[in-house]
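>>> Please find the sequence and the predicted model below.
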Amino acid sequence: MRELSAFQKSREPASVRQHARTSAPRRGRAAPSVLLADERPAARYRIVVLNAPAESQTRSVLPIVRELRRRGHRMTYVTTREFAPSAAATGVDVLVHDSCPTLGADANPEDCGPADARLVADALDWAEEVDAAFRDDDPPDLVLYETSVHATARFLTCRWGRPAVQILPSFAHRAQDAAEVGAALESTDVDDGSCARRLPGHIRERLYRFLTPGGMAGGAPSNFYTKPEPLSIALLPREFQTDGELFDGSVAFVGTCTPECGVIDQWIPPSTDLPVVFLALDPELIEGGRESLRACVSALAEKSLHVVVLTPNGAAESLFAADDPPLNVELHDHVPWATVLRRAAVFVCHSDLHSVMESLYFNTALVAVPTSHRQRAVADRVVELDLGAHVSPDRAALGTLADVVTALVADPGIARSVREGQRWARNAGGALRAADEIEGFLEWSYEP
């Protein structure tokens, strides 16, 4: 990660390089008194972004990063080499790290206890590398982070004494729920509730050294695992959130942040009038693997449908290796999601929240095939709101999937519900509202 990025320096316009030092007042530092209110330059803050190195999280967070960069803020995005080009394309600084440790897509804070030595060591390795990149400069004004990397993010906020905003990739939890989990964690710890007390000595000493500048060396587990941030950005509309009306302004429900379509994001729709079914399933995550996925596609091909299949890791070409796929089936290793979803009648996916939100944004019904606890919660909400259907991975290849898809295509009630879901998704505000909320929080944190 030492290479602050071969990507970013050449991409940064001179007008931004001139503002490498942020013109917004730092904590405890007064704004220049010589400027009249209407002459004051637009505030430019320095923001570091920590995100999980995964396709779904990268696709959902980068539109927010792009919008903040467009507004003149100096952005530093931390990711792995695989996702560095996508981040660099937004014009931001990129810090490349060999690996960005996460809690995983389905992890709960209570499952990753404060004495998990491996997790703490990995998160601390990453935090030390990020901190070293800012050693010759003031720390960033804000840490913007996606939930699954919150251990590293909170180590950094404690060391730097800077505020943070959390991006929620799934359902939000109300403050009292998080507080209850934090209390349970602290009650299971020893003596003073220190999350470091049960760590191996060498990791504990590293943690103390790293956190001491921020005064948090003996912090309780809730400071790193369950304590809510003053502002969280939830990537779903309030209407999709269970009990969404009970949340206060500390959670901004901005909906999906759909990336801009580029010139190269081309997909040629079929010349027929058949309904398009977009299927994006990982064969490793369904019962029976690749053979089951092939059976799913073959069953769909027998219906009056046009099937667009997206598979990861180069699996598309080998799906029908022995013979050509049916004429109404397309196989892709890469395809522009938004372009296909605009034309699709049904989207079959593993029901991570971002995929579901993109589907609603483009008025596409869903068949959710969940493979984790978090995805099952999203799938249940899809069914509850009449936005589609839920098929378990072990039944996807039994003809069930094709029958469910054809039923959805012909169901006017589902179509009405999905159109209402599209209104929720498009009215939530997306990346523009997320940037507004983050800027408002920064002004509240720093402006006199």
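Received it, and whenever you're ready, just let me know what you need. Residues are numbered from 1 along each chain as shown.

>>> contacts, neighbours, all on C-alpha from now
Noted.

>>> so residue 76 sits in a strand?
Yes - counting by DSSP: H, G, I helix; E, B strand; the rest coil, residue 76 falls inside a strand.

>>> Contacts for stretch 244-260, please.
Judged by CA atoms under 8 Å, 6 or more residues apart in numbering, the contacts made with stretch 244-260 from elsewhere in the structure are 59-64, 172, 174, 229-239, 338, 354, 357-358, 361, 424-426, 428-431, 433-434, 437.

>>> Which strand or helix spans the most centrally placed residue in the chain?
For the chain, the residue lying nearest the average C-alpha position, counting by CA atoms, centre = their mean, turns out to be residue 57 (3.2 Å). Secondary structure assignment for residue 57, by DSSP states H and E: helix 55-70.

>>> still on that earlier bit, ok, of the contacts of stretch 244-260, which come out buried?
Burial by neighbour count, 16 or more other CA atoms under 10 Å: within the contacts of stretch 244-260 this picks out 59-64, 172, 174, 231-239, 338, 354, 357-358, 361, 424-426, 428-431, 433-434, 437.

>>> ok, and here's another one to check against it:
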Amino acid sequence: MAHIAILTIGAHGHINPTIDLVTEAVTRGHRVTYCVPAGFGSAAETAGARLLTYGSLLTPQPASPPSGPAPAPPVDAPAQAPTAAELAAYLPFILLAESGHVVPQLLKAFADDIPDVLLYDRTAYATGRALGERWRRPAVEVFVSFAYNEHFSLAAATHQQSVLDPDHHAYRALADQLAAFATATGTQPVTVDDFVLGRTDEAIAFLPRAFQYAGDTFGSGHEFVGPCLRTRLAASTPTGAPDRHRPVEIYASLGTAFTDRPQTYDAIIDALGQVDARSLLSMGSIGHDGTVPDAGNDRVEIRASVDQLSALATARVFVTHAGMGSVMEALYFGVPLVCLPRTTEQQTVARRIAELGLGIDLGADAPTPAGLRTAIERAQTDPRILRSVRAMRDVVRATGGATAAMDAVQRLLAQRSAALCAGTP
């Protein structure tokens, strides 16, 4: 069977959706090599992949340009942590620097065992394109959040000044560095448009086409497969104390990446204490003194971490940061959402949730306890929200998940095999 390589980054929101791909590929008899920064990927190894770790320059929120052999960001890149508008221009340079660092590592690691197909995370666009070209193998882009094309991008959706604009101060610098990257890797250069949009003919997105902005403008080569949860569902365990006989009714979590939000957590704890329901808040280890606080209410339990799928399986409302992975998990279970987004991407996801009638977007500012309590009560009683969530649950479950994704990969492999038989490389 085929040798499949999966390339992702060191972030759980990017890793979790790919574990089912490993399981599905191995079940079908394929050999999988899972490429991820050191310290990540144990779940992929457990699912049957060979783990290949690589050195990475990425950090969650770079405060200064990365160092190393890769191209450097422009001289006027922000020296401090970038604003949302600055990040739209700065992030492409960070990702390109990462590609310049990673491509030589993977070319060396796979020198004697080139994969038949590469699945690469959207953030590794330049890496995936370069490896696919060098290996002369199919390369499939993987979107864990919204896919981009000429009709939708995060910069356009949030009205940020975009590096796609030739008049943008960073446009020429990025074009020059893309050309330098192509020379260094021996590949054809890509345009700024290609790079920033992740333009490709073959892609897999872990959301339904119905949830994607401008979903009908993406061609048949873009497979919208929805969340891939089978492996994690099989390992999911029931949520326990304080009352094992009373399931979680209101579940709240702001994810794992941006948890330093004390005012928001205080409002959540206060609001949950006023709701007559068993509530569960997952907040990591971030409290005012670095520990998980006591809610002071028997109905509200606070934990550093929980089995999120188990909590969502019984929840009637999910108070969320609106990360795409968490949103898809909630919609799989048909749970209405109350969104407290922080990042630009989360705000865009939250806005889509409100547009589709799947929940309530309270915006990026810390909510008041009263406003949050009202939103929680409305989310679980509003007939329009309940109808919309039930309908989207059916759509999400019908998208096919990892089965549909691997079907698409096997079609590509079959097309390449047929081309080789016909004498076309």
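Sure, I can see it. Fair warning: this is a prediction, and the values are worked out from it, not measured in the lab.

>>> Which residues are in contact with the aligned partner of residue 8 of structure 2 in structure 1?
Alignment note (TM-score structural alignment): residue 8 of structure 2 maps to residue 51 of structure 1. Contacts for residue 51 of structure 1 (CA under 8 Å, 6+ apart) come out as 57, 58, 61, 78, 79, 145, 146, 148, 149.

>>> Rebuild the residues you listed as TSV, extending it with distance to residue 320 of structure 1.
TSV is the format used below for those (distance: CA to CA, whole Å):
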residue	distance to residue 320 of structure 1
57	30
58	30
61	35
78	38
79	35
145	41
146	38
148	36
149	38
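
>>> what about the strands in the stretch 201-350 of structure 2?
Along the stretch 201-350 of structure 2, counting by DSSP state E, counting those that start in this stretch, strands occupy 203-205, 222-224, 250-253, 279-282, 300-303, 317-320, 337-339.

>>> Can you state the residues of structure 1 onto which the fourth one aligns?
Taken onto structure 1 by TM-score structural alignment, strand 279-282 of structure 2 occupies residues 307-310 there.

>>> do the fifth one as well
Counting by TM-score structural alignment, strand 300-303 of structure 2 pairs with residues 329-332 of structure 1.

>>> swap in the third one?
Per the alignment by TM-score structural alignment, strand 250-253 of structure 2 matches residues 277-280 in structure 1.

>>> repeat for the second one
Counting by TM-score structural alignment, strand 222-224 of structure 2 falls onto residues 251-253 of structure 1.

>>> ditto for the first one
The counterpart of strand 203-205 of structure 2 in structure 1, counting by TM-score structural alignment, spans residues 232-234.

>>> average offset between that stretch and structure 2?
Once the two models are superposed, stretch 232-234 of structure 1 sits on average 1.2 Å from its counterpart in structure 2 (mean CA distance after the TM-score superposition for structure 1).

>>> any residues touching that stretch, and which ones?
The set of residues external to stretch 232-234 of structure 1 that reach it, using CA under 8 Å, 6+ apart, is 165-172, 250-255, 434.

>>> related to what we said a few turns ago, give me the distance from the match of strand 279-282 of structure 2 to the chain's centre.
Distance, stretch centre to chain centre, for stretch 307-310 of structure 1: 24 Å (CA atoms, centre = their mean, to the nearest Å).

>>> what's the mean deviation for that stretch versus structure 2?
Mean for stretch 307-310 of structure 1 is 1.0 Å (mean CA distance after the TM-score superposition for structure 1).

>>> mean offset of the match of strand 300-303 of structure 2 relative to structure 2 (after superposition)
Once fitted to structure 2, stretch 329-332 of structure 1 is off its aligned match by 1.7 Å on average (mean CA distance after the TM-score superposition for structure 1).

>>> what are the ranges of the helices in the stretch 201-350 of structure 2?
Ranges of helices in the stretch 201-350 of structure 2, per DSSP state H, counting those that start in this stretch, are 230-235, 262-273, 308-314, 324-332, 344-355.

>>> Ok, which of these comes nearest residue 189 of structure 2?
Residue 189 of structure 2 lies closest to helix 344-355 among the helices of the stretch 201-350 of structure 2, at 27.7 Å (CA to CA).

>>> Read off where that closest one ends up in structure 1.
Mapped onto structure 1 with TM-score structural alignment as the criterion, helix 344-355 of structure 2 occupies residues 373-384.

>>> which residues touch the matching stretch?
For stretch 373-384 of structure 1, using CA under 8 Å, 6+ apart, the contacting residues are 105-106, 170, 240, 242, 350-353, 366, 368-370, 388-390.

>>> picking that back up, going by distance to residue 445 of structure 1, which of the contacts of residue 51 of structure 1 wins?
Relative to residue 445 of structure 1, and with distances defined as CA to CA, the nearest of the contacts of residue 51 of structure 1 is residue 145, at 17.1 Å.
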